[in-house]
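J.: Make a model of this:
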Amino acid sequence: MKGMRCFLVAFTLLAFANSLASAFDPSPLQDFCVAINDTKNGVFVNGKFCKDPKLAVADDFFYSGLNMPGNTSNPVGSNVTTVNVDQIPGLNTLGISLVRIDYAPYGGLNPPHTHPRGTEILVVVEGTLYVGFVTSNPENRLFTKVLYPGDVFVFPIGLIHFQFNIGKTEAVAFAGLSSQNAGVITIANAVFGSDPPINPDVLTKAFQLDKNMVAYLQSRFWSD
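T.: Below is the predicted model of the structure:
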């Protein structure tokens, strides 16, 4: 009886560990699964309907335009051009995506944010970036680095991270993410720019701020 209990406990832990290992984009069991919006003839996989493989074409796996600079004339001075499953239907089930990030001269910022479904690996193409991420509670340890063209940095999945242009010229970076749609939560926007707004009493206590300051911050932040 004791042996049976040990077996059941071990089996349960193994099943739990396996479920955690499967918590991210699953490995595909076919060559590809091109996403379509056809609910009649498609097969539903990873939140998308899939095209009949016999009807797939080269353009299902193609995107053009990452050579074009993004518009950085906004309050944070940066622009993210995303290439995920919405831009390349053939990425469906493949567990990867890509972004181009443009930064305005000194001060261009990709604000603190997280990707809930993907690890990010970033390579600098132009300019000089100060980058970093913060570990989870209770350590909240900050890792930072100054990056130059050709340098690469990794931001682990789910952790708050940022990039800041400390050079006098525009900066450009490309980043790969370990999800076909990694998602993004910009911290300031999510907290102070939610729709509807979070009760100011919650934010006053959480951030130890005066309620007038909370109201000011809620009036400042935008969601994009």
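
J.: Could you use CA atoms for every contact and neighbour count after this?
T.: Fine.

J.: now the strands for this structure?
T.: Taking DSSP state E as the test, the strands found in the chain are 35-36, 43-45, 48-50, 78-83, 97-103, 109-114, 120-126, 129-134, 142-147, 152-155, 160-165, 171-177, 185-186.

J.: of all those, which lies closest to residue 219?
T.: Ranking the strands of the chain by distance to residue 219, with CA to CA as the measure, places strand 185-186 first at 16.1 Å.

J.: for the longest helix anywhere in the chain, packing partners?
T.: Identified as the longest helix of the chain according to DSSP state H is helix 2-21. Helix 2-21 is packed against no helix or strand, with contacts defined by 3 or more CA pairs under 8 Å, 6 or more residues apart in numbering; DSSP states H and E.

J.: Centre of the chain to that helix, how far?
T.: Remark: helix 2-21 is offset 32 Å from the chain centroid, using CA atoms, centre = their mean, to the nearest Å.

J.: What of stretch 95-111?
T.: So, by CA atoms, centre = their mean, the centroid of stretch 95-111 is 12 Å from its chain's centroid.

J.: One more, so I can put them side by side:
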Amino acid sequence: MMKGVPYLVTVALLALASTLAFADDPSPLQDFCVAINKTEVFVNGKFCKDPKLTTANDFFFSGLDKPGNTENKLGFNVNLVNVDKILGLNTLGISLARLDFAPYGLNPPHTHPRATEILVVLEGTLYVGFVTSNTDNRLFTKILNKGDVFVFPVGLIHFQFNVGHTNAVAFSGLSSQNPGLITIADAVFGANPPINPDVLAKAFQLDKTVVNYLEKIF
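T.: So this is what the prediction gives:
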């Protein structure tokens, strides 16, 4: 019986190491690392301000009480509070966003390559969902009302659509100081320079004239 214990401990340690290795953002090695911008070099994160020079304002942002402008083709606006807006978020692995929807407004299919997202509805009714990876492309959807919460796993394509007759408001927490955003239609049909239309025509099984049209509007 005792011979099995070291094996189980080894398995547990390997599992823990694997979990840590795939964490979204590196774990901090100090209380905080308030960011400073040094544009001449790039690092995986940001340089740290001297802790002695840090103030409360480095951990503060104001304005998420204000509705975003949804007068656009999607009827949607997002106000992301990431490390660029709160420098104290650097190394802390978290950010926040306010999402505003006009009636029938849409946050189109997109991914966050570096973050899981958890969303709570404050006002209105949202139809939300995500699609699993290429193993089966399974779609998970839910109708959310005020007070409801939904989770979108890291890297998976997901969306939110206001199915109500009134404005909708939601807040999202994201497990990265800089979650990233890839809007599928914009990335595929709005790439700069454009992706060869022959590639997209074959990939989406579309006529090339349709691909040319989509690349023009995006």
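
J.: Would you convert the strands of the first structure into CSV that also reports mean neighbour count and distance to residue 197 of the first structure?
T.: Formatted as CSV, the strands of the first structure follow (neighbours: other CA atoms under 10 Å; distance: least, CA to CA, whole Å):
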stretch, mean neighbour count, distance to residue 197 of the first structure
strand 35-36, 24, 34
strand 43-45, 15, 34
strand 48-50, 22, 31
strand 78-83, 20, 25
strand 97-103, 24, 29
strand 109-114, 21, 19
strand 120-126, 20, 29
strand 129-134, 21, 26
strand 142-147, 15, 29
strand 152-155, 18, 29
strand 160-165, 24, 22
strand 171-177, 22, 30
strand 185-186, 18, 15
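
J.: Nearest to residue 198 of the first structure, out of those?
T.: Here strand 185-186 is closest among the strands of the first structure (CA to CA), at 15.3 Å.

J.: Name the residues that touch the closest one?
T.: The contact list for strand 185-186 of the first structure, computed with CA atoms under 8 Å, 6 or more residues apart in numbering, reads 111, 112, 113, 114, 115, 116.

J.: again, 6 Å this time
T.: If you take CA atoms under 6 Å, 6 or more residues apart in numbering as the criterion, strand 185-186 of the first structure is touched by 113, 114.

J.: so which of the strands of the first structure gets nearest residue 4 of the first structure?
T.: Here strand 43-45 is closest among the strands of the first structure (CA to CA), at 37.6 Å.

J.: just how off-centre is that closest one within its chain?
T.: 23 Å.

J.: Could you do stretch 157-167 of the first structure as well?
T.: 12 Å.

J.: what do you get for stretch 80-92 of the second structure?
T.: The answer for stretch 80-92 of the second structure is 14 Å, by CA atoms, centre = their mean.

J.: From start to finish, how long is that stretch in a straight line?
T.: 16 Å (CA to CA, to the nearest Å).

J.: The first structure: which residue goes with residue 76 of the second structure?
T.: Aligning on TM-score structural alignment places residue 76 of the second structure opposite residue 78 in the first structure.

J.: tell me the contacts of residue 108 of the second structure?
T.: Contacts of residue 108 of the second structure (CA under 6 Å, 6+ apart): residue 159.

J.: wait, residue 71 of the first structure
T.: Counting by CA under 6 Å, 6+ apart, residue 71 of the first structure has contacts residue 79.

J.: For it, give its distance to residue 63 of the first structure.
T.: 19 Å.

J.: Over to residue 204 of the first structure?
T.: Residue 204 of the first structure is 45 Å from residue 63 of the first structure, where distance means CA to CA.

J.: Counting neighbours, go ahead and name the busier of these two.
T.: Between residue 204 of the first structure and residue 63, counted using other CA atoms under 10 Å, residue 204 has the larger neighbour count: 16 against 12.

J.: thinking again about what came up before, the match of residue 76 of the second structure contacts residue 100, correct?
T.: No - using CA atoms under 6 Å, residue 78 of the first structure is not in contact with residue 100; the gap is 10.4 Å.

J.: what's the burial count for the residue lying closest to residue 24 of the second structure once chain neighbours are set aside?
T.: Excluding its sequence neighbours, the residue lying closest to residue 24 of the second structure (CA to CA, 6 or more residues apart in numbering) is residue 114, at 5.8 Å. Neighbourhood size, residue 114 of the second structure [other CA under 10 Å]: 20.

J.: What lines up with residue 114 of the second structure in the first structure?
T.: By TM-score structural alignment, residue 114 of the second structure lines up with residue 117.
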